[in-house]
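[1] Got a predicted model here, sequence first, then my questions.
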Amino acid sequence: MKRLLPFLFLFTLLNTYAQQKPRKVILMIGDGMGLAQIYAGMTAKGGHLALERCPIIGLSKTNSADDYVTDSAAGATAFSIGQKTFNGAIGVDSTGKPVKTILEEAEAQGLATGLVATSSVTHATPAAFIAHQKSRKMEEEIALDFLKTPVDVFIGGGQKFFMKRKDGRNLIDSLKAKGYFVALSKEDLLKYRAPQPLAALLAENSLPRYSQGRGDLLKKAALIAIETLNRNPKGFFLMIEGSQIDWGGHNNDTQYIVEEMLDFDNTIEAVLDFAEKDGNTLVIITADHETGGFALVNGSLEKRTVEGKFITTEHTAEPVPVFAFGPGAEEFQGFYHNTEIYHKIKKLLLSH
């Protein structure tokens, strides 16, 4: 028996390690979400946010290959391909060469995949996971890239890049020919039933802000995506972006930031509830960069009010937090470059 003990210990250790590898990964990106944005939302919610449920916290260095201050395209591409690239780049390396993204790698291994955003689906962050273009401004070309990768679900805005194109093509017909259920309104989206692949383009460009008609659509879209992708027994990769936290920063609008933070956190809560019940899902919550140089100069937790000031209408270079929940979460503690998020996800999800 004594001779067996070392082997039993090794077996237990390896078994424990194997159990720490998730079959599903949900990457949630709060665009422009720095610590001040998080605490502004926390204040407005009376002192607590759902993301506090994450037991692991790290910090991400956000610089791009060609600039101390990244833009969203280079920041999201760092997450998607694991390499620093130049500002404006979508799914290409610093020389402009296309590189297979984590979403495309997941597809190649038979996992289900999805993208959800409150921007256009052709906007920098979602685009960086599925497209390969040298400029984020090439949104019609990015829309064409959606026809090249069989992503199972994508939900956001961007109708005009699929329907009102300079080349005269109507990509909606192409999506339908590929078997997609195409939703062009909230009402259409509610008619959708899995397992048919879903292409939901719910606005001509980006979705409206939370307080101007969007409501809890991000949360509903996230849950629809999860329900659909979860039908795949091999697992899934899903990216969910709270796109407009960034826009509140660009506008130097504290209220806009708070509204979008609360909406993003309500979505986080629903995602964490799923992950907790599921037991095989890793959730990573982070930002591509901070926007506005946002600082909290006054406020009240009791009154749920906050006063903010800004030093710029652009992005800043400060590191951003990374929160992780679920099997493999411990991989995300520490201080590392944003490119490591790709490598950590690949190690956990795609190296079984």
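    Yep, that arrived.
[2] Could you use CA atoms for every contact and neighbour count after this?
    Noted.
[3] how far away is L175 from A295?
    44 Å (CA to CA, to the nearest Å).
[4] what about the helices in the stretch 1-150 of the chain?
    Residue ranges of the helices in the stretch 1-150 of the chain, as given by DSSP state H, counting those that start in this stretch, are 4-19, 35-44, 72-81, 102-108, 124-127, 139-145.
[5] Check which helices and strands the longest one sits against.
    The reference is to helix 4-19. Using 3 or more CA pairs under 8 Å, 6 or more residues apart in numbering; DSSP states H and E as the contact definition, helix 4-19 packs against no other helix or strand.
[6] Off-centre distance for it?
    For helix 4-19, the separation from the chain centroid amounts to 35 Å (computed by CA atoms, centre = their mean, to the nearest Å).
[7] do the same with the fifth one
    Between the mean C-alpha point of helix 124-127 and the mean C-alpha point of its chain there is a distance of 9 Å (CA atoms, centre = their mean).
[8] Next: the third one.
    Helix 72-81 has its average C-alpha position 11 Å from the chain's average C-alpha position, going by CA atoms, centre = their mean.
[9] Beyond the helix or strand L175 falls within, next helix or strand please.
    L175 belongs to helix 171-177 when assigned by DSSP states H and E. Reading on from helix 171-177 to the C-terminus, the next helix or strand found by DSSP H and E is strand 181-183.
[10] What are the contacting residues of that next one?
    Residues from elsewhere that reach strand 181-183 (CA atoms under 8 Å, 6 or more residues apart in numbering): 172, 175-176, 188-189, 192, 196-202.
[11] related to what we said a few turns ago, include distance to T305 and mean neighbour count when you put the helices of the stretch 1-150 of the chain into TSV, please.
    Formatted as TSV, the helices of the stretch 1-150 of the chain follow (distance: least, CA to CA, whole Å; neighbours: other CA atoms under 10 Å):
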stretch	distance to T305	mean neighbour count
helix 4-19	43	12
helix 35-44	6	22
helix 72-81	29	31
helix 102-108	39	20
helix 124-127	30	29
helix 139-145	38	20
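[12] Put this next to the first one:
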Amino acid sequence: MNIEKAIVVCLAFTLFACKAIPVENKDTKTPKNVILLISDGTGLSQISSAYYFKDSSPNYSRFKNIGLIKTSSSKQDVTDSAAGATAFASGIKTYNGAIGVADDKTDAENIVEIVSRKNIKTGLVATSSITHATPASFYAHAVSRGLTEDIAADLVTSEVDFFAGGGLKFFKDRKDGKKLLDALNQKQFSIYTNGLNEFSQIQSDKKVGYLLSDDAMPTIEKGRGDFLSKATAQAIQFLDKDKAGFFLMSEGSQIDWGGHSNNASYLISELIDFDDAIGQALDYAEKDGNTLVIVTSDHETGGFTLSAKKKINSEGKEYSDYTEIGPTFSTGGHSATLIPVFAYGPGSEEFNGVYENNLIFEKILQVTKWNK
């Protein structure tokens, strides 16, 4: 073979290889499943606390793709959980207190409604009531987050396949007398109120709902145990049983409440619990290879800071001991700080950069192709 022919052959081989590579990458970057983990009220300082107070290595360290979101709602610089979660669930900016509705109070289609039409299974887990602002935004439409009974009724008519959290009283002891537990049974839900079952006990169920407390679940410090991790793992197992693809939202709800009460031990214990749930999602995603895991928050709460501990010296003067952390707070409400986004799996690189919170929704639909 002369030199000219050899060059032509090499060029042809190179062009063929270049054309083949993008096709392969395109396939591997389309996730079949999405797990969205939301740590309510969590900013960078809350996340940082895991690195100082958790006994084992935080699961946050397992992410390579990290971005930041701007969280302001449509009318307020400082968002609340309802507007923040609606941005994630429906891809719109709306007013504080809105559950799945736009500024003009018309219903905004959410991701559960979109993907259910494609036979993709959906699930929600929370340590709050399942009717609380964040989980509610993924299935309900209400002009105010305070319309809890209306929100509970929306769960009955939604296409959710699995849910776990508190809020039994909103389905059972209602002012309007409606028996929503019976209505859930009629929608093929098996409802459990005494604790999480083994997967073998629910495997043949059509749909599953856990309502394990009258309102919110107990705190970690008051004995909730590993509910969030176990419910997240079981939701994954249940939603994946027919291999049709799934979307799961799992929330560490009470990190926010620790911030509101300026209670550092409450906040940190809930954050560490949430980090354990991240581990469950990542363990599954690593084995599966077709699952996108996104971890973020709706907003920061408390103006939480990992400051040096204040102490008094022998002369009675206050000083900062830089060898010990003494968490502090600047507010009992929310703040407008940018919020980290962590992503792992196919399409995770799309979540890098700085962008508005409602683009989480757009990016999920884009990388999964669920919008087509």
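    Yep, that arrived. Everything numeric here is computed off the predicted structure, so don't read it as measured data.
[13] Please state their TM-score.
    In this superposition the chains share a TM-score of 0.95, using TM-score structural alignment, normalised by the length of the first structure; 348 aligned residues with a CA RMSD of 1.7 Å.
[14] So the aligned partner of A153 of the second structure in the first structure versus A131 of the first structure, what's the distance?
    Taking TM-score structural alignment, A153 of the second structure has L144 as its aligned residue in the first structure. Distance, L144 of the first structure to A131 of the first structure, by CA to CA: 9 Å.
[15] Which one of the helices of the stretch 1-150 of the first structure lies nearest to K344 of the first structure?
    Set against K344 of the first structure and scored by CA to CA, the helices of the stretch 1-150 of the first structure come closest in helix 72-81, at 10.0 Å.
[16] What range does the closest one cover in the second structure?
    Against the second structure, the aligned range for helix 72-81 of the first structure is residues 81-90 (TM-score structural alignment).
[17] average distance between the matching stretch and the first structure?
    Stretch 81-90 of the second structure, aligned to the first structure and superposed, deviates on average by 0.3 Å (mean CA distance after the TM-score superposition for the first structure).
[18] looking at the first structure, where would I find the counterpart of stretch 327-335 of the second structure?
    Mapped onto the first structure using TM-score structural alignment, stretch 327-335 of the second structure covers residues 308-316.
[19] Can you give the contact residues for the matching stretch?
    32, 69-71, 249-252, 254, 289-298.
[20] List the buried residues in it.
    By neighbour count on 16 or more other CA atoms under 10 Å, the buried set for stretch 308-316 of the first structure is 308, 310, 313-316.
[21] what's near enough to touch the counterpart of I99 of the second structure in the first structure?
    Under the alignment by TM-score structural alignment, I99 of the second structure pairs with I90 in the first structure. Applying CA under 8 Å, 6+ apart to I90 of the first structure gives the contacts 73-74, 77, 124, 127-128, 131-136.
[22] And for M28 of the first structure?
    Applying CA under 8 Å, 6+ apart, the residues contacting M28 of the first structure are 239-242, 268, 283-286.
[23] mind checking what it lines up with in the second structure?
    M28 of the first structure maps onto L37 in the second structure, by TM-score structural alignment.
[24] distance of that match from L196 of the second structure?
    Using CA to CA, we find L37 of the second structure at a distance of 20 Å from L196 of the second structure.
[25] Kindly report the same for A126 of the second structure.
    For A126 of the second structure relative to L196 of the second structure (CA to CA), the value is 13 Å.
[26] thinking again about what came up before, just the contacts of stretch 308-316 of the first structure: which are in strands?
    With strands defined by DSSP state E, the entries of the contacts of stretch 308-316 of the first structure inside them are 290-291, 295-298.
[27] Show the buried residues in those.
    Buried, going by 16+ other CA under 10 Å: 290-291, 295-296, out of those.
[28] Run through the residues that contact the nearest residue to A324 of the first structure once chain neighbours are set aside.
    Closest residue to A324 of the first structure apart from its sequence neighbours, by CA to CA, 6 or more residues apart in numbering: I284 at 4.6 Å. By CA under 8 Å, 6+ apart, I284 of the first structure lies in contact with 25-28, 322-325, 329.
[29] Which member of those residues is positioned nearest M42 of the first structure?
    F323 (15.0 Å).
[30] For that closest one, which three-state class applies?
    strand (DSSP: H, G, I helix; E, B strand; the rest coil).
[31] returning to that earlier point: which members of the contacts of M28 of the first structure are the farthest-apart pair?
    Farthest apart among the contacts of M28 of the first structure by CA to CA are G242 and V283. That separation is 14.6 Å.
[32] Show me what counts as buried in stretch 53-66 of the first structure.
    Residues 54, 56-65 are the ones in stretch 53-66 of the first structure that count as buried (16+ other CA under 10 Å).
[33] Show me the two of those that sit farthest apart.
    C54 and A65 (30.1 Å).
[34] Pull the number of nearby residues for S261 of the second structure.
    Neighbour count of S261 of the second structure, defined by other CA atoms under 10 Å: 16.
[35] for it, what are its contacts?
    302, 332.
[36] List the contacts of whatever residue of the first structure lines up with D226 of the second structure.
    Mapped onto the first structure by TM-score structural alignment, D226 of the second structure lines up with D216. By CA under 8 Å, 6+ apart, the residues touching D216 of the first structure are 210, 263.
[37] And D216 of the first structure, how close does it get to G32 of the first structure?
    Distance, D216 of the first structure to G32 of the first structure, using CA to CA: 20 Å.
[38] got it, and R53 of the first structure?
    Here R53 of the first structure is placed at a distance of 21 Å from G32 of the first structure (CA to CA).
[39] Now distance to V151 of the first structure too, for the buried ones among the ones in strands among the contacts of stretch 308-316 of the first structure, in JSON lines please.
    Listed next are these as JSON lines, based on distance: CA to CA, whole Å:
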{"residue": "E290", "distance to V151 of the first structure": "29"}
{"residue": "T291", "distance to V151 of the first structure": "30"}
{"residue": "A295", "distance to V151 of the first structure": "38"}
{"residue": "L296", "distance to V151 of the first structure": "40"}
